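>>> no letters, just coordinates:
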């Protein structure tokens, strides 16, 4: 598809209504890296900047796929979800970009939008790569924020917009993860001969991991896909969480399986809460399968960094086959 991204004139009325009639947009720069929403740095006539989030089909690079109906990590997007999750993280004492405004599609744009503080463009990932000493403080402070999240408990697992104290019982979270992983395995097998050839063995290994996981009924706030690229660092060394639409009540092991993968050697500095080893390994392996199917699927479309996605899938195919 030919994608049409926003231009300064498209957001003129939004900025005027939300930031004042005397404010004028002088530049609108689309930031790279997003796959589900557009992120734009908006420069105003006084030299200040804000960030605009846009949830629309034009900004979403993901092709449609079969999903597990109760998977809480599927299609988490939109202004209402963002606002709910922003409020929950703020209440838990977790730093996120200050929220200026949210509005649904139809008023100014044909898409849900949010205006937030511009917390800069220095990521924790960049600091860990080029200045590990400077990364030490925000890494430790991120660990503190994660412990606040992971000791904030909810009534059951699921999206914050879907749960309430009077909600009916749901099946175990680990069964949702199993079905989700089997779906990712099927999708990967349809796109690459190696997971296709090993499909039965991978499924058996996955079910064996699931069988070792004991029951649980305690769920905490988890970001869902928190890597160092989803943490901005202010000049004062404060970590700021972004891409928060996937915030969910879930097992903390889901978060830590991802954190271990994404933070690598820096992970111990986060000083994690106590974890169940069997649940952690089950979730880690499920995420490996997701990191095969997802990249292979998005690479079939017009995502601009297709080679990066294919390399990611390649690494995780090796991870999936290793324990067989």
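Ah, there it is. No experiment lies behind these values; they were computed from the predicted model shown.
>>> rest of the way, CA atoms for contacts and neighbours
Fine.
>>> confirm residue 207 sits in a helix?
Yes: secondary structure of residue 207 (DSSP: H, G, I helix; E, B strand; the rest coil): part of a helix.
>>> show me which positions of stretch 204-218 end up buried.
Across stretch 204-218, burial judged by 16 or more other C-alpha atoms under 10 Å covers 205, 206, 207, 209, 210, 213.
>>> ignore what I typed, I meant stretch 267-285.
267, 270, 272, 278, 279, 280, 281, 282, 283, 284, 285.
>>> do the same with stretch 282-301
282-299.
>>> make TSV from the buried residues of stretch 267-285 and add secondary structure and distance to residue 259 to it.
Formatted as TSV, the buried residues of stretch 267-285 follow (DSSP: H, G, I helix; E, B strand; the rest coil; distance: C-alpha to C-alpha, whole Å):
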residue	secondary structure	distance to residue 259
267	helix	7
270	helix	9
272	coil	10
278	helix	16
279	helix	14
280	helix	11
281	helix	13
282	helix	15
283	helix	12
284	helix	10
285	helix	13
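>>> ok, so of those residues, who is nearest residue 237?
residue 270 (15.1 Å; C-alpha to C-alpha).
>>> in terms of contact, does that closest one touch residue 145 like I think?
No: with contact defined as C-alpha atoms under 8 Å, residue 270 and residue 145 do not form a contacting pair (9.4 Å).
>>> could you look up the SS state of the most centrally placed residue in the chain?
Nearest residue to the geometric centre of the chain (C-alpha atoms, centre = their mean): residue 225, 3.9 Å. Put simply, residue 225 is coil when judged by three-state DSSP.
>>> this is the other structure I want to compare:
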């Protein structure tokens, strides 16, 4: 690995040539913002073609400890999951960057990596500030239609699209057990959470007790904020960071989108949602994001102001449930 990319220059050029042909010569490699779990590079070729290199190097993830402990059925990390969900979404007509090649050999490198379509455009969050309301309408209405179609894709069991085994547990129990761990972490590092730990735990159980059994689940992205939607020059939305996509309660997705999209959630709203599940999952999101912000803060995330702001904001939201 050199200073600019996980793959050294020779290996990267060979990879590009093997996938696209001898006419593709790497001219520039630049690191893009890839979030907290994977590393993303833009590859520009001398013939004008550009693509993206995804690298799933667990050593570079800010949540490697959690990823290593998770059951495979609960994972939201790795090239395998990207490949599975990319194929599934593409088959269903849900726009996501095309996967050109996925290398899982782990011979020369210890991590999986892939070449993916580069989409010229902006993230959906940039359209929050667009001065043209007609453009905003077009972008978020299209996104709403895309999500409605995705969430309407139903199955009687929850989980990854390549796993259809019936589970004896209710899907919310998985989220609840994780939230308990996040609450424990946050209570060790934030006084307001520590002081109210037992009340917050009681609230979690109270909200969960109101949920009625369910045997039908929709396909969700899993962490759908406006930073996980790219909009191309034709104002078409495209889902990115899809490793966590799965069949689950769609309220899990909608409760997250209510505060991530703010006033623009009106374009995405679904009138058939279970309000008890919405409240339950929203509370769990606030607990998880409080812990997540603290973990980013403690693990050297570059934007420390963002990390502490995330933890403080969501801790206040969680405490409001009391």
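Okay, I see it. Please read these numbers as outputs of a predicted model, since none were measured by experiment.
>>> which strand or helix spans the nearest residue to residue 23 of structure 1 once chain neighbours are set aside?
Nearest non-adjacent residue to residue 23 of structure 1, counting by C-alpha to C-alpha, 6 or more residues apart in numbering: residue 16, 5.8 Å away. Assigned by DSSP states H and E, residue 16 of structure 1 belongs to helix 12-19.
>>> contacts for the very next helix or strand once past that helix next, please.
Once the chain leaves helix 12-19 of structure 1, the next helix or strand it forms, by DSSP H and E, is strand 25-30. The contact list for strand 25-30 of structure 1 (C-alpha atoms under 8 Å, 6 or more residues apart in numbering) reads 6-9, 11-12, 15, 38-45.
>>> filter the residues you listed to the buried ones?
For those, a neighbour count by 16+ other C-alpha under 10 Å gives the buried set as 6, 11, 12, 15, 38, 39, 40, 41, 42, 43, 44.
>>> and which of those residues is nearest to residue 75 of structure 1?
Checking these against residue 75 of structure 1 by C-alpha to C-alpha gives residue 38 as the nearest, at 15.0 Å.
>>> for the counterpart of the closest one in structure 2, which non-adjacent residue is closest in space?
Matched by TM-score structural alignment, residue 38 of structure 1 corresponds to residue 39 in structure 2. Distances taken as C-alpha to C-alpha, 6+ apart place residue 55 nearest to residue 39 of structure 2, at 5.1 Å, with adjacent residues excluded.
>>> now check structure 1 for the residue matching that neighbour.
By TM-score structural alignment, residue 55 of structure 2 lines up with residue 54.
>>> ok, residue 164 of structure 2 to residue 91 of structure 2 distance?
17 Å (C-alpha to C-alpha, to the nearest Å).
>>> which one of the two has more residues nearby?
Between residue 164 of structure 2 and residue 91, counting by other C-alpha atoms under 10 Å, residue 164 is the more crowded of the two (13 against 10).
>>> residues contacting that one?
Contacts for residue 164 of structure 2 were tallied using C-alpha under 8 Å, 6+ apart; they are 157, 158.
>>> now the strands for structure 2?
26-32, 39-45, 50-56, 99-103, 112-117, 121-123, 154-155, 217-220, 229-232, 237-239, 246-248 (DSSP state E).
>>> and those strands as TSV, adding distance to residue 169 of structure 2?
Below are the strands of structure 2 laid out as TSV (distance: least, C-alpha to C-alpha, whole Å):
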stretch	distance to residue 169 of structure 2
strand 26-32	39
strand 39-45	34
strand 50-56	30
strand 99-103	33
strand 112-117	32
strand 121-123	36
strand 154-155	16
strand 217-220	14
strand 229-232	31
strand 237-239	29
strand 246-248	13
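>>> quick check: which of these is nearest to residue 192 of structure 2?
Nearest to residue 192 of structure 2, of all those, is strand 246-248, at 31.5 Å by C-alpha to C-alpha.
>>> residue range in structure 1 corresponding to that closest one, please.
Aligned using TM-score structural alignment, strand 246-248 of structure 2 spans residues 248-250 in structure 1.
>>> look up how far residue 123 of structure 1 lies from residue 76 of structure 1.
Counting by C-alpha to C-alpha, the separation of residue 76 of structure 1 from residue 123 of structure 1 is 23 Å.
>>> quick one, which of those two is more surrounded?
Taking other C-alpha under 10 Å, residue 76 of structure 1 and residue 123 do not tie; residue 123 has more neighbours (19 against 15).
>>> my guess is that one meets residue 230, correct?
Yes: applying C-alpha under 8 Å, one finds residue 123 of structure 1 in contact with residue 230, separated by 7.3 Å.
>>> circling back: just the closest of the buried residues of stretch 204-218 of structure 1 to residue 324 of structure 1, please.
residue 205 (7.3 Å).
>>> tell me the contacts of the corresponding residue of structure 2 for that closest one?
In the superposition onto structure 2, residue 205 of structure 1 corresponds to residue 203 when matched by TM-score structural alignment. Listed by C-alpha under 8 Å, 6+ apart, the contact partners of residue 203 of structure 2 are 321, 322.
>>> state the distance from residue 203 of structure 2 to residue 108 of structure 2.
Look at residue 203 of structure 2 and residue 108 of structure 2: by C-alpha to C-alpha, they are 50 Å apart.
>>> hang on, the earlier thing: and for the helix holding residue 16 of structure 1, what's in contact with it?
The contact list for helix 12-19 of structure 1 (C-alpha under 8 Å, 6+ apart) reads 22, 23, 24, 25, 100, 101, 108.
>>> contacting residues around the counterpart of residue 262 of structure 1 in structure 2?
By TM-score structural alignment, residue 262 of structure 1 lines up with residue 260 in structure 2. Contact analysis of residue 260 of structure 2 by C-alpha under 8 Å, 6+ apart lists 225, 226.
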